[in-house]
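Asker: Provided below are the primary sequence and the corresponding predicted coordinates.
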Amino acid sequence: MLRLTALLIATASPVFAHEYGFAGILSNDNSGEMPELTLSSGQPIADGPITLESGKVYEMEIEADGSAELALAGSAFFRAIWINEIVINGLEIRPYGIESVEFDEAGTMEIEFLAIKPGRYELRQPGSSGDTQAVQITIQ
């Protein structure tokens, strides 16, 4: 009986549970691919519209070439996702939420997030009116 109790305690411990791998949003098969976004004066942000799947984890990589001070705004999109972390120059930020990001010089930013709320959204360079200065994102 003592051995059975010890076995039950050992199998219920969190350390033993991790031997099976992560479940849910942390599992490897729950992540999706997202194309890189580019911020460059007068250049398109993306090659075309982006489609994401609700419930999947994505990493948005934004590359700025420093040709101008450029931003991406999209409060509706940022409210439709849960942001796990933002990585800038190796520094991790875990925000409650954001409305926009801005680059004053060349650099890379990675935003890891969970797509949640289905809908059609837009990330746009503030103050721009061209179609290529925005990217349409659909969460299915």
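Answerer: Cool, the structure landed.
Asker: Please count neighbours and contacts with C-alpha atoms only from this point.
Answerer: OK.
Asker: Neighbours of the closest residue to M60 other than its chain neighbours, how many?
Answerer: Once flanking residues are discounted, M60 sits nearest to I111: 5.0 Å by Cα to Cα, 6 or more residues apart in numbering. Number of residues near I111 (other Cα atoms under 10 Å) recorded here: 19.
Asker: how far away is I111 from F77?
Answerer: 13 Å (Cα to Cα, to the nearest Å).
Asker: one step back: for the helix or strand the residue nearest to M60 falls within, buried residues please.
Answerer: Using DSSP states H and E, I111 sits within strand 107-115. Neighbour-count burial for strand 107-115, counted by 16 or more other Cα atoms under 10 Å, picks out T108, M109, E110, I111, E112, F113, L114, A115.
Asker: same thing with stretch 48-64?
Answerer: Applying 16+ other Cα under 10 Å to stretch 48-64 flags 50, 52-64 as buried.
Asker: Closest to S40 out of these?
Answerer: A64 (6.1 Å; Cα to Cα).
Asker: So that closest one versus L70, what's the distance?
Answerer: Counting by Cα to Cα, the gap from A64 to L70 is 8 Å.
Asker: Find residues that contact each of those two.
Answerer: Common neighbours of A64 and L70, counting by Cα atoms under 8 Å, 6 or more residues apart in numbering, are L39, S40, F103.
Asker: Below is an additional structure, to be compared with the one above:
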Amino acid sequence: MKKLMIIITICSFFALLLAACGADRSGDTASGGSAPGNQVQMNDTQFVQSSITIHKGESITLVSTTFTPHIIANGTWDNGQAKAAKESGAPEVKSVQINGNSSGSIGPFTTAGTFKLYCTIHSGMNLTVIVQ
């Protein structure tokens, strides 16, 4: 019985240690992350919201809620045609891959303005980032 209690105590310690090390700091702006409200979810073929408004210096976090991978870049889909773009003041986003059920951060956006992002493999998947 004594050995069982020691094993349970050791396992509990390691579980606590793993939980502490795996804490999500993506919303911690002091560590360079994005503010908690700066998340945009993606389903299989669309951004769940088509635009997001953030403040200068902030980043956005794209969250894939399905198993479908996405490749994000500067630009937009226009009438079924992918149009890559290099926008002055926007962070350069080239082939940022966000695999299924994962997330990725883009930014920081250091210049006020309106910027376009798109998924290069899903026609019509556009996101507008408005920076104030």
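Answerer: That came through, no problem. No experiment lies behind these values; they were computed from the predicted model shown.
Asker: The residue nearest to M60 of structure 1 matches what in structure 2?
Answerer: With TM-score structural alignment as the criterion, I111 of structure 1 lines up with S105 in structure 2.
Asker: again with T5 of structure 1
Answerer: So, by TM-score structural alignment, T5 of structure 1 is left unmatched.
Asker: Just the element for T5 of structure 1, please.
Answerer: Taking DSSP H and E as the definition, T5 of structure 1 sits inside helix 2-12.
Asker: cool, and Y58 of structure 1?
Answerer: strand 57-64.
Asker: Please enumerate residues in contact with whatever helix or strand comes next after that strand?
Answerer: Remark: after strand 57-64 of structure 1, the chain's next helix or strand is strand 70-73, criterion DSSP H and E. Applying Cα under 8 Å, 6+ apart, the external contacts of strand 70-73 of structure 1 come out as 39-41, 64, 99-104, 123-126.
Asker: hmm, 6 Å instead?
Answerer: Contact with strand 70-73 of structure 1 is made by S100, V101, E102, F103, L123, R124, Q125, as judged by Cα atoms under 6 Å, 6 or more residues apart in numbering.
Asker: Max pairwise distance over those residues: which two?
Answerer: Pairwise distances across the contacts of strand 70-73 of structure 1 (Cα to Cα) peak at 14.6 Å, for the pair F103 and L123.
Asker: Report the separation between the nearest residue to K117 of structure 1 once chain neighbours are set aside and V135 of structure 1.
Answerer: Closest residue in space to K117 of structure 1, ignoring its immediate chain neighbours: A80 at 4.8 Å, by Cα to Cα, 6+ apart. When distance is defined by Cα to Cα, A80 of structure 1 is 15 Å away from V135 of structure 1.
Asker: cool, and D65 of structure 1?
Answerer: Taken as Cα to Cα, the span from D65 of structure 1 to V135 of structure 1 is 18 Å.
Asker: More neighbours: which of the two?
Answerer: Between D65 of structure 1 and V135, counting by other Cα under 10 Å, V135 is the more crowded of the two (22 against 17).
Asker: Cool, thanks, talk later.
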